[in-house]
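Colleague: sharing a model that was predicted from the sequence below.
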Amino acid sequence: MLSGAALLSGAAFAAPPADLDARVDAAMKAHGVPGLAIAIVEDGKPVLAKGYGVRRLGAPERVDADTIFPTGSTGKAITAAALAVLVDDGKLAWDDKVIDHIPWFRMYDPWVTNEMTVRDLLVHRSGLGLGAGDLMFVPTSSRSRADTVRALRHIKPATSFRSGYAYDNLLYAVAGQLIEEVSGKTWEVFVRERVLKPAGMDSSVTEQAARFANPNRAWPHARTSGAVRGMGEQAVLDERKTLGDNGAPAGGLSSSANDLAHWLEVQLGKGTWAGADGKPVRVFSEAQSKQMWTPAVLTPTPTWPGKLAEAAPKFSAYALGWNVRDYRGEKMLDHGGAIFGVQAYVAMIPERNFGIALLMNAEDVQVMRGVALEIIDHELGRPKSDWVAAFDEFIDARIDGGLKALDASAKTRVASSGKASLPIPQYAGRYSDPWYGPMDIKQDRGGLRVDFTRTPGMTGRLEHSQHDTFRTVWDDPTIEPAYLTFALGAEGKVDRITLKAVSPIADFSYDYQDLLFTPVKQ
């Protein structure tokens, strides 16, 4: 294993930038980022694994190459690799029907239930809307993975099956359950035994409890004290309120720079890496490597403003846990990851046998993505570009747009403000959404309190906004606030409740808009 910063000498390929440490330190300081870790693989071998900054604001412990960070959705490729191992074992095939391995699996549409394949679970073409069902495990949850999978049958599709691309996390939870059904071991155990251990990823953990038990871990940080997330002072978040274990196959892996260097070795080695003792170790076959890298669905090519336009891909697709796109004429596989307060990014240019991974315990994505592109440009022999500044402009414009939309919405609400239709006590009651489950609204000191009962700590008071719309004021201010709108039936009683995020730039995992609560008969 690498220890601290490790560099190979005498290689014919490009070494990491000579001023990398200074560049990273300057970008982190300018943006108030507590900690960062970087792994670089060149010519298929690790040449750098290093930590920068601190694990937690206000504490002296430094980030090193073995500090573990939640890796968010970059771990989707780990779940895909676990399925690849089962394919190699002859236990399933990519185009097997899911229902053949999970007989109780159901989508909203019976036809889709019968047609959904293992491959479909991984490529975001199911017809579900963006982030549908994420509130079942974000910010955390008390429900089991199997219960989460059973709830899927109640989520209405946004489009027809396989007609387009919409990113989701929920079907990766199904993939995790599939691994358990086929192997007899939970996703956590199977991944640990059949992927992480053979890949030499000794620090990586699949369970939240194991992460909390590791003293060499990074804590999440975010700016949540402003009008929209991303504004205000950097602050430490509660690390236990990020992601429920039921959603771990979609983004619950925690890993380190050293371990991700090994993971890049495995990927670039088409399933094989050099091994800790110099003896090659195969994690999955070359045939499955090809399957996981093969595009399955086209994804939108973004239009980025200003300097970022140079980095925008001309083609973009999604494979099995990987984006496949071009960058400056080179084929690149990459994936970002985000758990509240933590960011991750993994990218490879296979034809150059090059890979990079970054982990950061903050949400200031411009630092992580900017530094990543600067390292990639160095590898490609391109002139230096200040990609951090380019991302700054993009993020600043996004926040400014969010503030303007928020201000316009507030003015509209003031202009059309009106009293609630019912006395406050008549809004109280138990309500239920078909996929989320129960939500309680209770009278408290002349007002109302709401409790999303399946999400521990997602409680707060309801503040009247206008007419029959109320705004959540969460006890935990890091949770995105929502508007709850009560609709009355013919008898003048609450008939249903719809929701939407207050912030126009809220993370899509707060999929309030997919909820429809109705009263539970007592």
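Modeller: Yep, it's here.

Colleague: from here on, just use CA atoms for contacts and neighbour counts.
Modeller: OK.

Colleague: can you count the residues close to the closest residue in space to residue 433 that isn't next to it in sequence?
Modeller: Once flanking residues are discounted, residue 433 sits nearest to residue 517: 4.5 Å by Cα to Cα, 6 or more residues apart in numbering. Under the neighbour criterion other Cα atoms under 10 Å, residue 517 is assigned a count of 23.

Colleague: now do the host helix or strand of residue 517: everything it contacts.
Modeller: Using DSSP states H and E, residue 517 sits within strand 516-519. For strand 516-519, the external contacting residues (Cα atoms under 8 Å, 6 or more residues apart in numbering) are 429-434, 439, 494-499.

Colleague: before we move on, what about stretch 147-156?
Modeller: With Cα under 8 Å, 6+ apart, stretch 147-156 has contacts from 104-109, 128, 132-133, 136, 170, 173-174, 177, 246, 434-436.

Colleague: go again with 10 Å.
Modeller: With Cα atoms under 10 Å, 6 or more residues apart in numbering as the contact definition, stretch 147-156 has outside contacts at 104-110, 113, 127-129, 132-133, 136-137, 141, 144-145, 170-177, 246-247, 433-437, 514-515.

Colleague: ok, and here's another one to check against it:
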Amino acid sequence: MKKTLILFLGCISLITLTRAQGIDRSSFIKDSLDVYINRALTNWRIPGVAVCIVKDDKVVLMKGYGVKELGLANKVDENTLFMIGSNTKAFTATALAMLQEEKKLSLDDNVTKYLPGFKLENKAAGEQAIIRDLLCHRLGFKTFQGDFTFYNTDLTRQQIIEKLGHIKAAYPFRSRWGYTNAAFLTAGEIIPRVSGKSWEAYLKDNIFAPLGMTNTLALTADMPKSFNRTVPHTLIDDRLTAIPYAQLDGIAPAGSISSSVNDMSKWVMAQLNLGKVGTKQVIPMGAIQATREPQDVVGSIRHLNGETNYELYGLGWFLQDYSGHRLIMHDGGVNGYVSSVTLDPQDHLGIIILTNTDQNAFYEALRWEIIDAYLKKPYFNYSDAYLSFFKASIAREQKINKTLRDSVALNLPTAMPVVNYTGKYYNELYGNMVITQGENNDLEARFEHHTKMFVRLQPLGGNRFYATFSDPVFGKTVFPFTFQGGKITSVKIKVADFVEADPYEFKKIN
């Protein structure tokens, strides 16, 4: 009760302070941000957050809040590692732009010049695709198309690139923007062909080490070995729970880096100074500028404060207009983590926010609160606004799952004996899945390339089963089976939209 009251009174004083200041919100960062963040940790149920603000070549704030793992007293500090997910993409794009500056490649070179085996289902598109296409998501795929096959699997990088060539693109080549993680992997695999170093070694030698990012890890396999690291968390049946680290090294150039706000501050400082660290040009200015050139239209965004702005994509960066300021930004999300990196070059402002639960939008709310403070815009309290949307979404999801659990409890008969659903299934892109009979009338599905994951299938009656993935990131859903001639012929597999939006049809082969 006391703690809640203190946070509530702190919030009241924060709002009163900013209103009294009118448009002068310069003291929000110094006087009120700690209260704002600590209140949000409680309201959002976030174990730990790390925040860094860089302004005019100085670190204004660099601080950890909360704990590395729920239930333990290990506090987050400025050197604590978080997975940064797709904020990795800017590093990959910058590395390739650096190689362009060294005349070792051109971003307009055909992909097949360096990866002769690269193919797309659209043969002409595969032959015409250039490195730039890979780095700005314009191959014609839907956002996240194919990611169930590629995300957190045991597939090698080469296997993922080969499988990418079997996906039928949803749109004509270069006609639509669609976020494609496997394209960034493909781009990253060009680096060893021209530099003689693996993607991870090139980043370490040419970006991490020169910038002094001594604690940053390129590969997810190294995260559990680190001493000062967070643990990922998610909500399982409305309980915040620690979960295993995602294994993303097969698709590393798209999202495998782990870093701290201290290390990331050095990356952001270099970005704001067009590649310079002091008087030394660590990253060529031309490489920085190349990643910020608009390549494709993402769409328009309506902000909570009422503004409607454009959103473009450069190379590894989103480009957005906000109140007459050009923002360069990216978010990152993997199992148990979401983060954001934002650059406002016009105001020489950089913001880094790292969190160790994937069930929050506070990282986004905080970004806008900080930007608004520096742009002297009125206080909005984005955290509460985002939290309201988040709670409503969770409530809808819980209602759907309760309805499905209630249906399971009715013990409705299946269309055929449960044993008939067992057997081996195959999807042309993914590969094999095996369904076996578990306890009672439950089934269990296991996937060839997700060796540590299984799916519990509970009858809903007829040909439908309630599916619960053992890896909570993949969600809970319904698997419908199809019949022909009195036999089961296939099943549609659907995972959480966070992974991939469209279902996969697995055909029964025995």
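Modeller: Structure's in. What do you need? Owing to the predicted nature of the structure, the values given are computational and were not obtained by experimental measurement.

Colleague: just the contacts of strand 516-519 of the first structure now: which is nearest residue 404 of the first structure?
Modeller: Taking Cα to Cα as the measure, residue 404 of the first structure lies nearest residue 499 of the contacts of strand 516-519 of the first structure, at 21.0 Å.

Colleague: map the closest one across to the second structure for me.
Modeller: Using TM-score structural alignment as the criterion, residue 499 of the first structure maps onto residue 493 of the second structure.

Colleague: swap in residue 360 of the first structure?
Modeller: Structural alignment (TM-score structural alignment) places residue 360 of the first structure against residue 355 in the second structure.

Colleague: on that earlier part again, for the contacts of strand 516-519 of the first structure, which one is nearest residue 96 of the first structure?
Modeller: residue 434 (28.3 Å).

Colleague: state the distance from residue 493 of the second structure to residue 295 of the second structure.
Modeller: Per Cα to Cα, to the nearest Å, residue 493 of the second structure is found 34 Å from residue 295 of the second structure.

Colleague: ok, those two, which is more surrounded?
Modeller: Legend: neighbour count by other Cα under 10 Å for residue 493 of the second structure and residue 295, higher for residue 295 (19 against 16).

Colleague: which helix runs longest in the first structure?
Modeller: Determined from DSSP state H, the single longest helix within the first structure is helix 387-415.

Colleague: check which residues of that one are buried.
Modeller: For helix 387-415 of the first structure, burial by neighbour count (16 or more other Cα atoms under 10 Å) applies to 387-395, 399, 402-403, 406.

Colleague: need these in TSV with distance to residue 34 of the first structure, can you?
Modeller: Below are the buried residues of helix 387-415 of the first structure laid out as TSV (distance: Cα to Cα, whole Å):
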residue	distance to residue 34 of the first structure
387	20
388	16
389	19
390	21
391	19
392	17
393	21
394	22
395	19
399	21
402	25
403	26
406	29
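
Colleague: what are the boundaries of the strands in the stretch 401-522 of the first structure?
Modeller: Taking DSSP state E, counting those that start in this stretch as the test, the strands found in the stretch 401-522 of the first structure are 429-433, 437-444, 447-452, 459-466, 469-474, 482-488, 494-501, 516-519.

Colleague: quick one: closest of those strands to residue 224 of the first structure.
Modeller: Nearest of the strands of the stretch 401-522 of the first structure to residue 224 of the first structure, taken as Cα to Cα: strand 469-474 at 12.6 Å.

Colleague: that closest one aligns to what range in the second structure?
Modeller: Here strand 469-474 of the first structure aligns to the second structure at residues 464-469, judged by TM-score structural alignment.

Colleague: what sits against the match of residue 360 of the first structure?
Modeller: Applying Cα under 10 Å, 6+ apart, the residues near residue 355 of the second structure are 41, 46-51, 64-66, 68, 82-84, 230, 232-233, 333, 336-340, 361-363.

Colleague: same check, this time on residue 275 of the second structure
Modeller: Residues near residue 275 of the second structure by Cα under 10 Å, 6+ apart: 211, 267-269, 281-289.

Colleague: and it? What does it align with in the first structure?
Modeller: Checking TM-score structural alignment: residue 275 of the second structure goes with residue 271.

Colleague: what about its match, distance to residue 199 of the first structure?
Modeller: Distance, residue 271 of the first structure to residue 199 of the first structure, by Cα to Cα: 9 Å.

Colleague: kindly report the same for residue 193 of the first structure.
Modeller: Here the criterion is Cα to Cα. By it, residue 193 of the first structure lies 10 Å from residue 199 of the first structure.

Colleague: which of those two has more neighbours?
Modeller: Comparing residue 193 of the first structure with residue 199 by other Cα under 10 Å, the one with more neighbours is residue 199, at 28 against 14.

Colleague: what's the match for the more buried one in the second structure?
Modeller: Aligned partner of residue 199 of the first structure by TM-score structural alignment: residue 211.

Colleague: the stretch 51-200 of the first structure: strands as residue ranges?
Modeller: So, for the stretch 51-200 of the first structure - with DSSP E, counting those that start in this stretch - the strands run 69-70.
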